[in-house]
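S.K.: what shape does this take:
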Amino acid sequence: MSTDLFCEIVAGERPAHLVHSDDVAVSFLDARPVFKGHVLVVPRVHAETLADLGDVGPFFTRVQALARAVEEGLEADGTFVAMNNRISQSVPHLHVHVVPRHRKDGLRGFFWPRTRYDSAEEAASYAARVAAAL
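M.R.: Below you'll find the predicted structure:
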């Protein structure tokens, strides 16, 4: 069994600001978000890439729900949903980025400036808002 940062979060061995967790996927705030409310959705089973996952339907149902929840819960104009496979994949565990977007938010192409939450409480409030929208 592989262990990486995301496997540790899935197992509850490493803290994260959880948004949602079920038998298919775990969703939590990105520790270095593009914009506040940036959520990562990871499969509960270890899979390094999309090709390794097997049945992707249930996983992408969760991604779809999170994209909807980020828009609704954070009053975003839309979302940027992205996934890397190996190249630029900072953790070798499949993960989908769901980033809240607002018109004229400054995001250009794939140059992602990063920000930080002011506190754990602020991060928890973003996680709670998205979770409530599920």
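S.K.: from here on, contacts and neighbour counts on C-alpha atoms
M.R.: OK.
S.K.: and the lengthiest helix in the chain, what other elements does it pack with?
M.R.: Looking across the chain with DSSP state H, the single longest helix is helix 57-74. For helix 57-74, the elements it packs on are strand 39-43, strand 78-82, strand 96-101, helix 120-133, judged by 3 or more Cα pairs under 8 Å, 6 or more residues apart in numbering; DSSP states H and E.
S.K.: another for comparison:
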Amino acid sequence: MADKTIFSRIIDGEIPGTFVYQDEHCVAIRDIQPAAPVHVMVIPRKPIPSIAHLEPEDHALAGHLLMVVKKVAQQEGLAERGYRVVINVGDEGGQTVPHLHVHVMGGRQLTGHGTA
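M.R.: Purely as a prediction, here's the structure:
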């Protein structure tokens, strides 16, 4: 079995994290190196390495993650002013943890594409 990612360890309570949302399918935690005033990551409990590894049976989970992104944005006060949603895939895509996660960033004017 592969080593657990830092996200799996946070989900399992082995490492502390600041949770802003939890349900049976995913969690949302504050990023420890925020790129914006609000920077939350929505992470499935199922340890899928990246969006490139989604399987047909993950269809409902993928949709659920986006609904949680919307809920987190509303909860964090971003819905009215706007926010950025980013999913990094692989090394060249900037993915640093091999566990699918969706960044939700906002709280100020964001510029450019893909970076806060």
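S.K.: how close are the two chains, by TM-score?
M.R.: Here the TM-score for the pair of chains, by TM-score structural alignment, normalised by the length of structure 2, is 0.79; 110 aligned residues with a Cα RMSD of 2.1 Å.
S.K.: the longest helix of structure 1: average distance to aligned residues in structure 2?
M.R.: With mean Cα distance after the TM-score superposition for structure 1, helix 57-74 of structure 1 departs from structure 2 by a mean of 3.1 Å once superposed.
S.K.: ok so, going back, which of the helices and strands packed on helix 57-74 of structure 1 sits most buried?
M.R.: Scoring the helices and strands packed on helix 57-74 of structure 1 by mean neighbour count under mean count of other Cα atoms under 10 Å gives strand 39-43 as the most buried, with a mean of 27.
S.K.: what about that one, how far off from structure 2?
M.R.: So strand 39-43 of structure 1 averages 0.8 Å relative to structure 2 (mean Cα distance after the TM-score superposition for structure 1).
S.K.: residues in contact with that strand?
M.R.: For strand 39-43 of structure 1, the surrounding residues in contact (Cα atoms under 8 Å, 6 or more residues apart in numbering) are 6, 19, 24-30, 59, 62-63, 93-99.
S.K.: quick one, which of these are buried?
M.R.: 6, 19, 25-30, 59, 62-63, 93-99 (16 or more other Cα atoms under 10 Å).
S.K.: residues making contact with stretch 6-19 of structure 2?
M.R.: Under Cα under 8 Å, 6+ apart, the answer for stretch 6-19 of structure 2 is 27-30, 43, 45, 47, 97, 99.
S.K.: distance of Ala116 of structure 2 from Tyr83 of structure 2?
M.R.: In this view, Ala116 of structure 2 and Tyr83 of structure 2 are 10 Å apart by Cα to Cα, to the nearest Å.
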